[in-house]
Each structure stands twice: as C-alpha cells, then as structure tokens.
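Asks: from the sequence below, what's the structure:
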Amino acid sequence: MNEQPRWLEDDEQELWQLILAATRKLDRGMENTLQAGGELSMPEFAVLATLSDAQDTQMRLRELCNYLEWDRSRTSHQVTRMERRGLVTKCKSEGDARGVMVKLTDEGARRLEASAPDHVESVRRLVFDHLKPEDIPSLRRFLQGIVDVNNVPGYGEC
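Replies: Below you'll find the model as predicted:
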C-alpha cells in the first residue's frame, strides 16, 4: 500500500456513501424477503443457490468459501448449521480425504425453489426496475472491476 493515504475527493466520498447505503438496502431487502417467507436466511440462500448451479449440485467446501468470499470458519459453521436442518450434506472428498464436499439435499432444493419467486421479485424491484438497458455494460464493467481487485490489505483467500 501507499505510504500516504489517497484520501477521497468530495464527489468520491459522496459516491462511496451512496454505494454503502445501496449495499445496506440490498442486504436488508433481500434478508427481509427471505425471512418473510420463513424458509431461509440470506446466507442459507447464498449457499443453496451456489450449490444448485454447481456440477452435480455439490462442491468442495474450500471452493464454496472462495466463491462466496467468506472465510473458512464462517463457511464451515454455516454449512454445519444447514446440515443440521437437512438443507445440505457434508462428506469427505473421494479424491482427497482431507477435502470436504458439500451437497444440496432435496429439502434444500425445495426450500430454494420455494424462496426463488419472492427473491427474484425483490431483485427486480431493488435493482432492475431502476436500471436502463444501456447502463448495464458500464455498471457491469464497474462491478467486475471491484470483483477483480485482489490487492486490498488484509484480504486473502479462504
């Protein structure tokens, strides 16, 4: 990192505060939607949606935590809680006994499917109803730039 802080200009600070407010609104809106259905929390939905898109609806715990950008402890605890609820199963990896595979269960798939309509409606209302099609490429570039950053102090892999 730089020796001298690169302080934000006023317009950058204003944009940063808007990004934080929008992120909080998205997080709260999505969590409230899922809680209203009584089926899942946002972290549970994130795990189930990730597994549902994975090959054979399963993936290594390490890959899951990398994909979700969670640390290993958080991912492991979340998966253990979900296993107790019958949403996922854990087992040793066939190719590597040290590795843990996480698999979506039928009950997890059922709850994900039940939650998806309200979830997608909230996504539409919070994001896409306010976005012009011509703005999508710029926003995509901006967000991909954030995702691609890997030189932040204290940031590391799962």
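Asks: contacts and neighbour counts: CA atoms only from here.
Replies: OK.
Asks: measure Leu51 to Asn151 for me?
Replies: Taking Cα to Cα, to the nearest Å as the measure, Leu51 falls 28 Å from Asn151.
Asks: what about these two, which has more around it?
Replies: It is Leu51, of Leu51 and Asn151, that has more neighbours when counted by other Cα atoms under 10 Å, with 23 against 9.
Asks: run the chain-centre distance for the host helix or strand of Thr23.
Replies: For Thr23, the element it lies in under DSSP states H and E is helix 10-37. Remark: helix 10-37 is offset 14 Å from the chain centroid, using Cα atoms, centre = their mean, to the nearest Å.
Asks: another sequence for comparison is provided below:
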Amino acid sequence: MEKATWLSADEQSVWRSILRVNAALYDGLERDLRSRCGISLVEYGILVHLSEAEDRRLRMRALADSVIVSKSRLSHQVARLERDGYVRREHCDDDRRGLWAVLTDDGAELLERAAPGHATKVRELLFDRLNAVQLVQLGSVVTALEGDTSAGTGRNPA
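Replies: Take a look at the predicted model:
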C-alpha cells in the first residue's frame, strides 16, 4: 500500500475551490453555448480546432488529442455535428482506417456566430474578475501545471 502525503487544511481548501471553480466555469460556458447556439462546450471546441487547422480538417486521432474528451465521446460529438451539417467525415486516402473531420461552411458560420458571445462569457466568468497581477499569477500556475503531463492528459481545451 502506498503511503499518502495528506493535504494540509489550506491545500485541501484550495483544491476543493479549484474543483468548484472548474465546474462553475464549465457549467456557465456550457449553458451559455447551449442556450445561444444549441451546441455544447465540447462541440464548440471541436469547431474551434477544425477552424484553426489547415484546410479546416484534422484526422480524428489528432482532433481527439486536441480536445479533452475520450475517443468514444469525440466520435459521438462529431456524429452529432455531422448530422447537423457542421462537420463531415472523410476517409483518408493514405490510411484506410483513418478519418478526417472537416469543418463545413455551415460549421464555420455557426462558429462565427458563437465565438463573440463565448469570448464575452469567458471574460465575464473569469478575466473580468482578475486584476493584472492575478492574471499573471494565474498564467504562471497554468504554465506550471501544463508542463506536468502527469497532472492530466496534456490536451488543450478550446
């Protein structure tokens, strides 16, 4: 049995606060996107990553590495976006098992409509609550955590 190094009371308090803040940010952004655009935060992230990719297309495997969801959830989300005409899947010529996810013109238009409100909501929920010093400190914490791949998947959300 591994010996635990327990969190101090201060560490436990901070840890629980991080979990609450993360949940509140995710829930607030999710509700906003669903109410304004009818898409989830994960679907928004998929559209963003495709819009930033060369020719607005990514291999499904690369897309899975770009968003913080399981491959099966990604497949489900892409299928929903495909059903609604925002993304299409294409077979890879050089790999019979591989698939491309491609952002359609309708998907790009949806993203163009969704992005300004999403940026406003991110600012409202996070950045407007921080002063310049806190923003630098938060950036330092995030950088430190991103550098430690054992802390998570190493994937970047949109």
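Asks: give the other helices and strands that the helix holding Thr23 of the first structure contacts.
Replies: On a contact count with 3 or more Cα pairs under 8 Å, 6 or more residues apart in numbering; DSSP states H and E, helix 10-37 of the first structure meets helix 42-53, helix 106-126.
Asks: most tightly packed of those helices?
Replies: Of those, the one with the most neighbours on average (mean count of other Cα atoms under 10 Å) is helix 42-53, at a mean of 19.
Asks: so how far is it from its chain's centroid?
Replies: 8 Å.
Asks: the next helix or strand after it against the second structure, how far on average?
Replies: Moving toward the C-terminus from helix 42-53 of the first structure, the next helix or strand (DSSP H and E) is strand 58-60. Following the fit onto the second structure, the mean deviation recorded for strand 58-60 of the first structure is 0.7 Å by mean Cα distance after the TM-score superposition for the first structure.
Asks: contacts for strand 58-60 of the first structure, please.
Replies: The contact list for strand 58-60 of the first structure, computed with Cα atoms under 8 Å, 6 or more residues apart in numbering, reads Leu51, Ser52, Ser93, Gly99, Val100, Met101, Val102, Lys103, Leu104.
Asks: please tell me how far Ser52 of the first structure sits from Leu8 of the first structure.
Replies: For Ser52 of the first structure relative to Leu8 of the first structure (Cα to Cα), the value is 40 Å.
Asks: kindly report the same for Arg85 of the first structure.
Replies: 45 Å.
Asks: Leu18 of the first structure now?
Replies: Per Cα to Cα, Leu18 of the first structure is found 14 Å from Leu8 of the first structure.
Asks: cool, and Thr80 of the first structure?
Replies: From Thr80 of the first structure to Leu8 of the first structure the distance is 41 Å (Cα to Cα).
Asks: before we move on, the earlier item: which of the contacts of strand 58-60 of the first structure count as buried?
Replies: Leu51, Ser52, Val100, Met101, Val102, Lys103, Leu104 (16 or more other Cα atoms under 10 Å).
Asks: show me the two of those that sit farthest apart.
Replies: Ser52 and Val100 (17.2 Å; Cα to Cα).
Asks: still on that earlier bit, could you export the contacts of strand 58-60 of the first structure as TSV, including distance to Ser76 of the first structure?
Replies: Converted to TSV, these look like this (distance: Cα to Cα, whole Å):
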residue	distance to Ser76 of the first structure
Leu51	15
Ser52	18
Ser93	15
Gly99	12
Val100	10
Met101	11
Val102	10
Lys103	13
Leu104	15
